[in-house]
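Visitor: Show me how the following folds:
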Amino acid sequence: MNTPQNILRRDAVERMTGLPKSTLYAKVAAGEFPKPIKLGARAVGWLEHDIASWQLARIEARAA
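Guide: So this is what the prediction gives:
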């Protein structure tokens, strides 16, 4: 069985990444950022693990 993960709402993702809402969604559309999961009719969130993995990939790309 999978371990439950934290789901972050958009405002938390913006704070973690430093990216504004428009850039987040543009990167999602371009396949450059993890897709959100639908939580309800008008609510989405991102898995904390996906955001952390994205951040680590940016750090590793910088070192290359």
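Visitor: Could you use CA atoms for every contact and neighbour count after this?
Guide: Noted.
Visitor: Now the most centrally placed residue in the chain: which helix or strand?
Guide: Geometric centre of the chain, nearest residue: residue 51, 4.1 Å, by CA atoms, centre = their mean. Residue 51 belongs to helix 48-63 when elements are defined using DSSP states H and E.
Visitor: for comparison, sequence B:
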Amino acid sequence: MAAQLQTAPTILRRKQVEQRLSISRTTIYSRINPKSQHYDPTFPKPIDLGYRSVGWIESEIDAWIASRIAASRAAA
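Guide: Purely as a prediction, here's the structure:
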């Protein structure tokens, strides 16, 4: 039986998330801040990469995009 290769998750930096979603830095942080009126509990949480550095797991961003597409199609 062939061994399955496991790949490490890809981490997207903030600018990559901005470009991928076509949203601003402010919008990203508004969606993850529970005190914001634009808070979205379904939006992927960032992971801490070190001092003043965060990233997002690419597969979580992809899943969030897919959920937004599905919600949009269901509403139509």
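Visitor: Once they're superposed, tell me the TM-score.
Guide: The TM-score (TM-score structural alignment, normalised by the length of structure 1) is 0.91; 63 aligned residues with a CA RMSD of 1.2 Å.
Visitor: Map the residue nearest to the centre of structure 1 across to structure 2 for me.
Guide: Under the alignment defined by TM-score structural alignment, residue 51 of structure 1 corresponds to residue 61 in structure 2.
Visitor: Where does the nearest residue to its match once chain neighbours are set aside sit: helix, strand or coil?
Guide: Distances taken as CA to CA, 6 or more residues apart in numbering put residue 44 closest to residue 61 of structure 2, at 6.4 Å, once the chain neighbours are dropped. Under DSSP: H, G, I helix; E, B strand; the rest coil, the three-state class of residue 44 of structure 2 is coil.
Visitor: mind checking how far the aligned residue in structure 1 for residue 44 of structure 2 is from residue 14 of structure 1?
Guide: Using TM-score structural alignment, the partner of residue 44 of structure 2 in structure 1 is residue 34. Taking CA to CA, to the nearest Å as the criterion, residue 34 of structure 1 is separated from residue 14 of structure 1 by 13 Å.
Visitor: Please list all residues in contact with residue 14 of structure 2.
Guide: Counting by CA atoms under 8 Å, 6 or more residues apart in numbering, residue 14 of structure 2 makes contact with 25, 54-56.
Visitor: from the residues you listed, which is closest to residue 9 of structure 2?
Guide: Minimum separation from residue 9 of structure 2 among those (CA to CA) is found for residue 56, which lies at 9.8 Å.
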